[in-house]
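Novice: Dropping the sequence and predicted coords here.
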Amino acid sequence: MNSSDPTLLGTVSAVTGASVSVRLVESLSSGLAIIAGHTYRVGQVGSFVRIPQGYQDLYGVVCEVGATAAPQHFERDVVETSRWMRVELAGEAIGARFERGLSQHPNIGDTVHIVTEGDLRRIYGGRGDDQVEIGHLASAENIAVRLSLDNLVTRHSAILGSTGSGKSTTVASLLRSIVKPGGSDRGSPAARILLLDIHGEYASALADVARVYSASPQTNELPLFVPYWALEAGELLDLLVGTLSDNHEIAFTDKIQELKEKRLALKPILGVDPSSLTVDTPIPFSLKQLWYELIDFETTTFTGAQRDVPALVAEGSADKLAPPRYQPHAIGSAGPYLNTAAKGIRRQLNLLRSRLLDRRYDFILHPGPWEPNLKGEIERDLPELLQGWLGHDRQITILDLSSVPSSVLVRLISSILRIVYEALFWSREKTEGGILRPLLVVMEEAHRYLGAGGDSAASDIVKRIAKEGRKYGVGAMLVSQRPAEVDETVLSQCGTLIALRLANPADRSRVKGALPDNLAGLMDLLPVLRTGEAIIAGEAARLPVRCRVTLPSEGYQPRSADPEVTEAWAKRRVAEGYDRMVASWRAQSTRAVANNTVIQRKPIKDSPDDQGGKV
């Protein structure tokens, strides 16, 4: 062993599985080492080490430093007079090729060395492969951190961190690194990323590389429409009328099936065989017509000897949601008589009518050119919808859901994901499908609709994407500030974890449990990470790494910064208009205005002789 080697840290003293106890050499007196003009921190938790094995090198991450890292069976005086490190082995390199996992283990007495910049180039590879540069090592600013784009998308990922830890900035920086605007390096001109923006933070940050759809569009934004008839019948009915008994559900689904058959008979639709039509086939039909025909059946009364003559007073209007009126039924045998075949769904039909009249649900129940008329005819079909979301000339699509009512948010997210996933699933053998042109779905505030043990429609479709999406080219990226509240099944499917600062013990415990590598000691750093600093482990990172994420340039950062309290409170107050506050509240729009129309009346002259005529 050459003690003059500047990269030497110590020797292997014990090996247990992938965990190695290292006894530091006595000559190591400083926490810094200068090698080939570069400064390296020595023995820091989260730093890398190299253990030579002849033609092969093993690489690991320092997870613990101090006397507690010593093997338990060592004598106390030996432990107290020595310095120790515990290293978790993560991969090996033969020549210039690095591979995760181990084919052999080190021996007692093998030397342990600092990982230099040359070693990291060997691990991460050059710029010509699938590596995406996202930042630099927290301990060495001159060493770039790169992730595998292939594994990041296909094996799913999660970005986790407490409020204020830099999640939104990390997401914006990561997406910008993937698409690389301006033509820098290779870039990804055909990238396809769908971002569900719950708080409206990303429109300004990614405006030059994204197309924005919003339920309440502003300048340079497009209206967001989600056609209700593209949903599965069960999911649609849950949105419209809530939970139904089996008999009541059959009443609705039979009528939906009937309306879809009528629409198909009116004009054939490409790809639809009438013999294989189901209630879940995405065929347009009118909700107004559905409501009208069902309420007509429920409220009909009859007269006549055979009780088969409808006692109709007024027809009503399906388009205006006006119900038909019948003579009220009479007690006894005189008639009119009730419809004994009625299903007893008046309450549910009243709720359906209420939903159709509620303007907050227009984006899904009255989807603009995708809203069918009473015959089921539409101006635009699903190809135009998917073309707008997935086929435009920019790499990112942002769906701004900040103005969507919280009561319908989970169902809306479920609807969007189901439409996209089903389309990519069934087109998997076509050039527009996910295999030949994959899709990355970024889900902000994932804990709001992926609760632990949840059985919501959103949770079901995300679980399906997490379990099956890799095979069909659909990748998921979860973003959450409360990983403890995210369903464990979904989180366990995330092959790459980007963990920012987490102070809550329950959140840290969930992250530790989901880690693909044995890095519990490294995760103990989570409470003390700086803003914008993350520990990255999993499929996309060739080695677990503590990374400082590159900040987006000024003007391209998400609208998630903390308010400047001191500066705001130190200013002199100006004139305030609380009518504007209430106007925004009532309009459910942050940009609503309250304008009072004031008409000023002034005297006018009809002629030179008339000096005082007034209007």
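Specialist: Thanks, I have the structure now. Numbers count the residues shown, from 1 in each chain.
Novice: Please make it C-alpha for all contacts and neighbour counts, starting now.
Specialist: Will do.
Novice: From one end of stretch 85-104 to the other, what's the distance?
Specialist: One end of stretch 85-104 sits 20 Å from the other (Cα to Cα, to the nearest Å).
Novice: Alongside the first one, take a look at this:
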Amino acid sequence: MLYTFRSAIGKVGVVSYPTSVEIVSKNPIPIGTYVAIPFKTLDIISGETVECCAIGVISLTSYRRLIPISPTATASESIGIEDDMLRYAPSIARIIALVRSRDRNNLSIEIPNVPPPPDSEIYLAPPEILSILFSSKKENSIKIGHLLTRPEVEIHININALTKHLFITGTTGSGKSNTVAVLADRIASYGGTVVIYDVHGEYSTLEVGRDVRKISIEYKMNLLEIPPKVLARMIVPEGGATVQRMLVSRALAIAQKVFKELRSRYGLTEKAIENFTTIVKELIKESKSILETSLHRSMFGEKPEVDEPEEEVSTETIDINSKLIDLFKKFIKKLIEGYTEQYGESAEKACTKVDEFFENAAISFEAPSINTLLGPSTLVVLNVSLLSDEQKDHVLKIMLDELLWFSKSKYFTGDPQPILVFIEEAHIFLSTAKSTISRYSIERVAREGRKFGLALGIISQRPRNIDLNALSQVQNFVFMKLVQEADQQAIMNASDMLTEDLARSLASMGTGEALVIGEWVGRFPVFVKIDKHEGKKIGASLDIAEIWRLHRSRATTKMYAATSEATKDFEELFS
């Protein structure tokens, strides 16, 4: 034998293939258990007998009776047979590797190509072999956890393989966000740059390592940095409202040009408000025909002389940013109203859409570009939880386009800066049921990002709702608990390495347990217990029973206190 094994836990059954074997044992072997099957085989080329050891993982387990029970069957004890003798536990082991050697110092890990003989004994896989297969700790790797059921075997992933993108999926509460937190923190600690597109705001309070610079921003749209056509589609999302969208796009193009000039001259100050207010007042009083003159004067320093307008523009708002947003909205609406005679109802509807957008959207002219936040050992959490799904869709497109441009420019100037972007709730943006604005940007980064160091981490609890074409470039996977057959079928279609029995085994995964597949973890699929990130405060399921118990306890304490006070007052009154 290549290694000394402990006592056997079962034997190879009737059926044995190079990639899977049937195991018969007295008791069920838990799913995810790694087993070793030592046997000898004949090398048909050299004619020599070679020692082999098949390494497999239990992907299906069950219990059966040798004699089926019928309504008329007598109890096993009454016929003198112990009940244990009538039961056995068949299992299926997926063979992941074949270890060959003529001696212990000359091991070779090969793809399984010969089956173990029936009746071969089954043992727990020794940690020495498992470490060779899975624990590839190198300078370019980080630890993510340990082998399921074998804490002594650490699992590391190859950081360089992340350029081929990553997909993480599992049901609610399976541990997806904890996995993201572990990867993001440790990659940033390694020196990497990580961006989390935080759809639910659960990473804002994430506590990271001391070597990591964490920047958490509550995303607000800077309307001066978004292309007019993209912003117009956010304001007028209806596909058939082309005229409304065209009017909004024209108005935005002019407003952005004017406002950028004012910002460059005066900054975000009261002086900028004063000049911008003058332009808006002039538009309100005069017709659209003076627009070009007004713009020219504003941009080249000539302050237009105007009388008091018929309609006052209120600038009594909370701060400068709010004042500027209010003026920007009025400016856009006034530009659109100038087209009322030509486009009639479409112009009126476009103004209504502008009002609705500014009322509901999170906007700030002070919001920084994400590219200015990037750097080594940096984790940027972009909290977009305040935005609607449509706005999240548009903002994701803008962010990915910016990051791709940034990565390309850094690459071509000889100063590449790799970035890993995690996208939470990806089924919103890569839906099979509807088209989204960000889909093209996601697919473009998936196609082109690898060359420039821009990698995607796609996270979803609904793999069946994700367009598989969008996952065609993804080669690294973390599959956590999945119960629905449609979800299991979807991930089987997404990964060539995922067999049906492994996919079905995901239904029995516990919290934090995962099947990890892809180049980043090596040649073989591996069941992993993901490390728990102690700095992840939001996202885990609440202990609602404990919360309610504390609330009841506090309420009871207050009631007793009030009753005691009332009793005291009553006694003092009649004493």
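Specialist: Cool, got the structure. All of these numbers come straight from a predicted model, not from anything done at the bench.
Novice: need the contact list for the aligned partner of G451 of the first structure in the second structure.
Specialist: By TM-score structural alignment, G451 of the first structure lines up with S431 in the second structure. By Cα atoms under 8 Å, 6 or more residues apart in numbering, the contact set of S431 of the second structure is 465-467.
Novice: V12 of the second structure is in contact with S120, isn't it?
Specialist: Yes - applying Cα atoms under 8 Å, one finds V12 of the second structure in contact with S120, separated by 5.2 Å.
Novice: Those two: which is more packed in?
Specialist: Neighbour tally, V12 of the second structure and S120, criterion other Cα atoms under 10 Å: the higher count belongs to V12, 23 against 17.
Novice: Pull out the buried residues from the host helix or strand of the more buried one.
Specialist: Applying DSSP states H and E as the criterion places V12 of the second structure in strand 10-16. When burial is assessed from 16 or more other Cα atoms under 10 Å, strand 10-16 of the second structure yields the following buried residues: 10-13, 16.
Novice: Over to stretch 368-383 of the second structure?
Specialist: 370, 374-383.
Novice: What segments of the stretch 451-600 of the first structure are strands?
Specialist: Counting by DSSP state E, counting those that start in this stretch, the stretch 451-600 of the first structure has strands at residues 474-480, 496-499, 533-538, 545-549.
Novice: Tell me the residues of the second structure aligned with the shortest one.
Specialist: Counterpart in the second structure of strand 496-499 of the first structure, with TM-score structural alignment as the criterion, is residues 476-479.
Novice: What residues sit buried inside that stretch?
Specialist: Quick answer for stretch 476-479 of the second structure (16+ other Cα under 10 Å): 476-479.
Novice: now stretch 261-276 of the second structure
Specialist: In stretch 261-276 of the second structure, counting by 16+ other Cα under 10 Å, buried: 261-263, 268, 272-273, 275-276.
Novice: For that stretch, measure first residue to last.
Specialist: 10 Å.
Novice: same question, stretch 432-448 of the first structure
Specialist: Using Cα to Cα, the two ends of stretch 432-448 of the first structure sit 31 Å apart.
Novice: same deal with stretch 6-24 of the first structure?
Specialist: 13 Å.
Novice: How far off centre is it?
Specialist: 41 Å (Cα atoms, centre = their mean, to the nearest Å).
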